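*Asks:* Provided below are the primary sequence and the corresponding predicted coordinates.
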Amino acid sequence: MSKTPDILCIGAVLWDIIGRHDQDMERGNDRPGLITRAPGGVAMNIAMALQAYGMTPALLTAIGTDEEGDELMRACAGLGMITDHIYRPKGLPTDRYMAIEGRNGLIAAIADAHSLEQSGDAILAPMSAALSGWTGLVAVDGNLTVDLLTQIAADVTFAKADLRLAPASPGKAERLRPFLSHPTATLYVNLEEAGLLLGSVFHDSATAATALLSQGLHRALVTNGAEAASLAADNTLLTFTPPKVQVKRITGAGDTFMAAHISAESQGATPQAALQNAMTATATYISGDSY
């Protein structure tokens, strides 16, 4: 390995295929727009954002040995990722994500992460070899299977690591329940995902973050769209309302929030400053020209 990573990003690294239309859309609409194909997936989105902040991420994931997989490996390396530890399963296709977005947000999306799911704990092999004894930052996304996430939550290999968790989508939020009692886990969720995790309905981020902490979670960051986001940890509860912007893209916003927060903390920012930095970076991201 030529470089030492600042953080391990474990989870989905795939091709994002996203169609965007610059006006509001509804179910059944057929509209003109722009379709893009680029490296994506929660783990990859977080890694790319962290790399832009000057950090060096290493990817732990599964990428097929097909032509799309070879192309994706080259793209990851070209973007500054450490790819030495990526598992390349034979006979499995490279994963893909497809989404349709309008000015009014995400219309629909399908995540095909079957190869990552079928690879199981083979993607963690470097943790007992080249990365043995790792106690630094680890970002884990909810595209992993429940069994693998449960294994990570109980694994002594990760007991001293600084775990940062992203659910990937509301439909996968409940997969992260094994981490609610993990001694070092920080959970990044939106309001809906917090409710799904706890089987409840919350009306503001502060209440949701406090409720997550009451279940034994080490630290919680909860976003709520254009409304205030909150951080809860120990006896601390912080909130910050993001600037108002026109939404032009959605996919990757949560990953941007998480990466900006991690980067700010790694540079010594105070909890309030790190939260503010994350919200401001996310507002800039979603208002970016992407059509």
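*Replies:* In hand now; what should we look at? Numbering: from 1, shown residues only.
*Asks:* okay, CA-based contacts and neighbour counts for the rest of this
*Replies:* Will do.
*Asks:* so who does residue 275 touch?
*Replies:* Neighbouring residues of residue 275 by Cα atoms under 8 Å, 6 or more residues apart in numbering: 230-231, 239-240, 261.
*Asks:* try residue 201
*Replies:* Counting by Cα under 8 Å, 6+ apart, the residues that residue 201 touches are 192, 195.
*Asks:* try this one next to it:
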Amino acid sequence: VECGKMGLGVEHVLVDHDLPTDQYMAIESEGRLLAAIADAHSLEAAGARILAPLSDGRLGTPDAPWRGAIALDGNLTVELLSEIAQSAVFAAADLRLAPASPGKADRLRPFLGHPRATFYVNAEEAGLIAGVATADARSGAEALIAAGAARALVTDGANAAVDAKPERLLALTPPRVTARRVTGAGDTFMAAHIAAETRGAEARAALSHALESAAAYVAG
């Protein structure tokens, strides 16, 4: 109800009253993340049921797949992510991928080589997915592109962030702010970037908007 009041469409959300709501806990200090635990057991248990509207006609079918943006993250199981990477239901979608955490980054490897997948990662996660050591956003982006990613947006805290495709690489430095929180910064960056591109912003403007939004969030 509250989501509906905010203008969020929730008619296709799976609600399973037999499963408890997943939880996330983070411990931060002075703008740094010290530890975090994500309980995604209910999401894993729900499995492919969360994707039903994309195949049963409510949003699309295998013969007429959804063509809009879809955000996916590494909290889904390896098996389900691998299925999505190969499914005709997702073949026309604009796939936007986030690892959820460095520990789950390699779950996104099935999307290397996917022509419509965009990775949103930090420099460490880029290296984990590509299987090489990375020193910054540029080297992380270059590693992902070399590994087969169609597009990669790689951040590196207060240092330059990169939007890379095989044919070009764009780098911008985020605004300088005093960090008061960090949990959710990556999600804010990703959401702002998708929103900007959905409104028609070109690459530089979309990256700048995403960095400004994430900086404002981190600053509190």
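*Replies:* Noted; the coordinates are in hand. All values reported here derive from a predicted model rather than from experimental measurement.
*Asks:* re earlier: mind checking which of the contacts of residue 275 of structure 1 are in helices?
*Replies:* residue 261 (DSSP state H).
*Asks:* most widely separated two among the contacts of residue 275 of structure 1?
*Replies:* Comparing every pair within the contacts of residue 275 of structure 1 by Cα to Cα identifies 239 and 261 as the most remote, at 13.6 Å.
*Asks:* aligned partner of residue 191 of structure 1 in structure 2?
*Replies:* Using TM-score structural alignment, the equivalent of residue 191 of structure 1 in structure 2 is residue 123.
*Asks:* ditto for residue 262 of structure 1
*Replies:* Using TM-score structural alignment, residue 262 of structure 1 lines up with residue 194 in structure 2.
*Asks:* neighbours of that match, how many?
*Replies:* Neighbour count of residue 194 of structure 2, defined by other Cα atoms under 10 Å: 20.
*Asks:* that one and residue 207 of structure 2: what is the separation?
*Replies:* 10 Å (Cα to Cα, to the nearest Å).
*Asks:* in structure 1, which spans are strands?
*Replies:* 7-10, 14-20, 34-40, 57-60, 96-102, 105-112, 137-141, 162-166, 186-190, 219-224, 227-233, 236-240 (DSSP state E).
*Asks:* can you say which of these is nearest to residue 119 of structure 1?
*Replies:* It's strand 57-60; of the strands of structure 1, that one is closest to residue 119 of structure 1 (Cα to Cα) at 11.4 Å.
*Asks:* structure 2: matching residues for the closest one?
*Replies:* So strand 57-60 of structure 1 sits over no part of structure 2, by TM-score structural alignment.
*Asks:* show residues contacting that strand.
*Replies:* For strand 57-60 of structure 1, the external contacting residues (Cα under 8 Å, 6+ apart) are 5-11, 43-44, 47, 50-51, 80-87, 123-124.
*Asks:* out of these, which end up buried?
*Replies:* 5-11, 43-44, 47, 50-51, 80-83, 85-87, 123-124 (16 or more other Cα atoms under 10 Å).
*Asks:* just checking, what residue in structure 2 corresponds to residue 223 of structure 1?
*Replies:* So, by TM-score structural alignment, residue 223 of structure 1 is matched to residue 155.
*Asks:* same question, residue 81 of structure 1
*Replies:* Aligning on TM-score structural alignment places residue 81 of structure 1 opposite residue 8 in structure 2.
*Asks:* likewise residue 232 of structure 1?
*Replies:* Per TM-score structural alignment, residue 232 of structure 1 is aligned with residue 164.
*Asks:* go on, residue 242 of structure 1?
*Replies:* Match for residue 242 of structure 1 (TM-score structural alignment): residue 174.
*Asks:* that match: neighbouring residues, count only.
*Replies:* 22.
*Asks:* roughly how far apart are it and residue 212 of structure 2?
*Replies:* Counting by Cα to Cα, the gap from residue 174 of structure 2 to residue 212 of structure 2 is 7 Å.
*Asks:* same check on residue 24 of structure 2?
*Replies:* 25 Å.
*Asks:* the two: who's more crowded?
*Replies:* residue 212 (19 against 9).
*Asks:* need the counterpart of residue 78 of structure 2 in structure 1.
*Replies:* Per TM-score structural alignment, residue 78 of structure 2 is aligned with residue 146.
*Asks:* tally of neighbours for that match?
*Replies:* Neighbours of residue 146 of structure 1 (other Cα under 10 Å): 17.
*Asks:* okay but it is in contact with residue 173, surely?
*Replies:* No: between residue 146 of structure 1 and residue 173 there is no contact under Cα atoms under 8 Å: 10.4 Å.
*Asks:* so residue 174 of structure 1 touches residue 197, yeah?
*Replies:* Yes: using Cα under 8 Å, residue 174 of structure 1 is in contact with residue 197, at 4.9 Å.
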